[in-house]
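# 3D model of this:
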Amino acid sequence: MSWKDAVQPALRMLLQPETRLDPHLEILRLGAEHEDIEARDIVVTLALGGALVTGTLVSTDTWGRLHLRQLGDHDDTLRRVARHAVGHLDEAAENGRRPREVDPRFLHLQDVTHRSGRATHTLPTWRGPISAISGWTLGEPEKN
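Purely as a prediction, here's the structure:
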């Protein structure tokens, strides 16, 4: 799906009175999902439950590939099972004549730094619910 194809559904979703989405964050999420607008290398810092999570926005597909690779690093059998399950979801979507839709409830990051109190941890990937984000900014905190 191109970005142009996503604009109208995105606007409808954002204009619904019951939606609690931040339109600016939703536009960034949509940009990461649609590679034709080149929303690459966008770094965000998210506030979640007193912690800061910083990383580069990626699409659901990119996160899925990275996730499967990480699973394989730990257990190749688990990776095969997960790939098989995702394949069934894709096949079921194709039989319905439309691709499996991206779940708009989640944001995906790679090259992540998680800061909580004085502790800092790095992670290869992160997937989190947008509803848990209490604040955000473009870029990352300066190192002190």
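# CA atoms for contacts and neighbours, from now on please.
OK.
# What sits closest to residue 141 if chain neighbours are left out?
Once flanking residues are discounted, residue 141 sits nearest to residue 45: 7.7 Å by Cα to Cα, 6 or more residues apart in numbering.
# Sequence B follows; please return its structure for comparison with A:
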Amino acid sequence: MSAITDTSPAPSAAVITEPLPDLQLQLLIQLLDEDPRSSLPLTLTHPGGLLHGDVIGHEQWKAEWARSLRQVEGEGANLLAEFPETVDQGVRELRADEDAETRRLPRWIHLRDVTLVVGSMNPVSLPLWRGRLADVSGWALGRPQ
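The predicted structure follows:
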């Protein structure tokens, strides 16, 4: 009996793969990121159902998220107010080694005044929503009427 030995070199690092986001949607979000006051009505399809609201840039979403966290009461509330900026700082540090091409296009989409429609359930309203662009399977400008 003979044993087969694997002599191939071990991979130097794990490779993470994910579905590719829609390039046009990424570019639209990148454009919205240039003006923090801009927004655009958008309808998305994703694994959770149909979602519509105003797409906003990351900085605007972060400011509104921080504002909502400041309204939380109780112990630790002060820590929550700083959380959005703390997260961004951590992401910047992790991405410091990535090349400019990898960092340029957004990977997340942010919406305000959101309605989530799932099957025959009643629609759910949310003040803010953040989702991974790679999970968006379709989109259209505007909201359903």
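# still on that earlier bit, helix or strand for the aligned residue in the second structure for the residue nearest to residue 141 of the first structure, just tell me which one.
Taking TM-score structural alignment, residue 45 of the first structure has residue 43 as its aligned residue in the second structure. Using DSSP states H and E, residue 43 of the second structure sits within strand 39-46.
# Likewise for residue 127 of the second structure?
Assigned by DSSP H and E, residue 127 of the second structure belongs to strand 124-132.
# now the helices: where do they sit in the second structure?
Ranges of helices within the second structure are 23-33, 58-70, 77-95, 100-104, based on DSSP state H.
# Show residues contacting the second one.
Pointing back at helix 58-70 of the second structure there. Outside helix 58-70 of the second structure, the residues that touch it by Cα atoms under 8 Å, 6 or more residues apart in numbering are 33, 36-37, 77-78, 80-85, 109-112, 128.
# in it, what's buried?
58-62, 64-66, 69 (16 or more other Cα atoms under 10 Å).
# residue range for it in the first structure?
Going by TM-score structural alignment: helix 58-70 of the second structure matches residues 60-72.
# ok, average deviation of that stretch from the second structure?
Following the fit onto the second structure, the mean deviation recorded for stretch 60-72 of the first structure is 1.3 Å by mean Cα distance after the TM-score superposition for the first structure.
# Return the residue of the first structure aligned against residue 82 of the second structure.
Aligned counterpart of residue 82 of the second structure in the first structure: residue 84 (TM-score structural alignment).
# Give me the most central residue, the second structure.
For the second structure, residue 108 is the residue whose C-alpha lies nearest the centre (Cα atoms, centre = their mean; 2.4 Å).
# In contact with that residue: list those residues for me.
Residues in contact with residue 108 of the second structure (Cα under 8 Å, 6+ apart) are 130-133.
# how deep is the nearest residue to residue 41 of the first structure once chain neighbours are set aside tucked in, by neighbour count?
Nearest non-adjacent residue to residue 41 of the first structure, counting by Cα to Cα, 6+ apart: residue 56, 5.9 Å away. By other Cα atoms under 10 Å, 21 other residues sit near residue 56 of the first structure.
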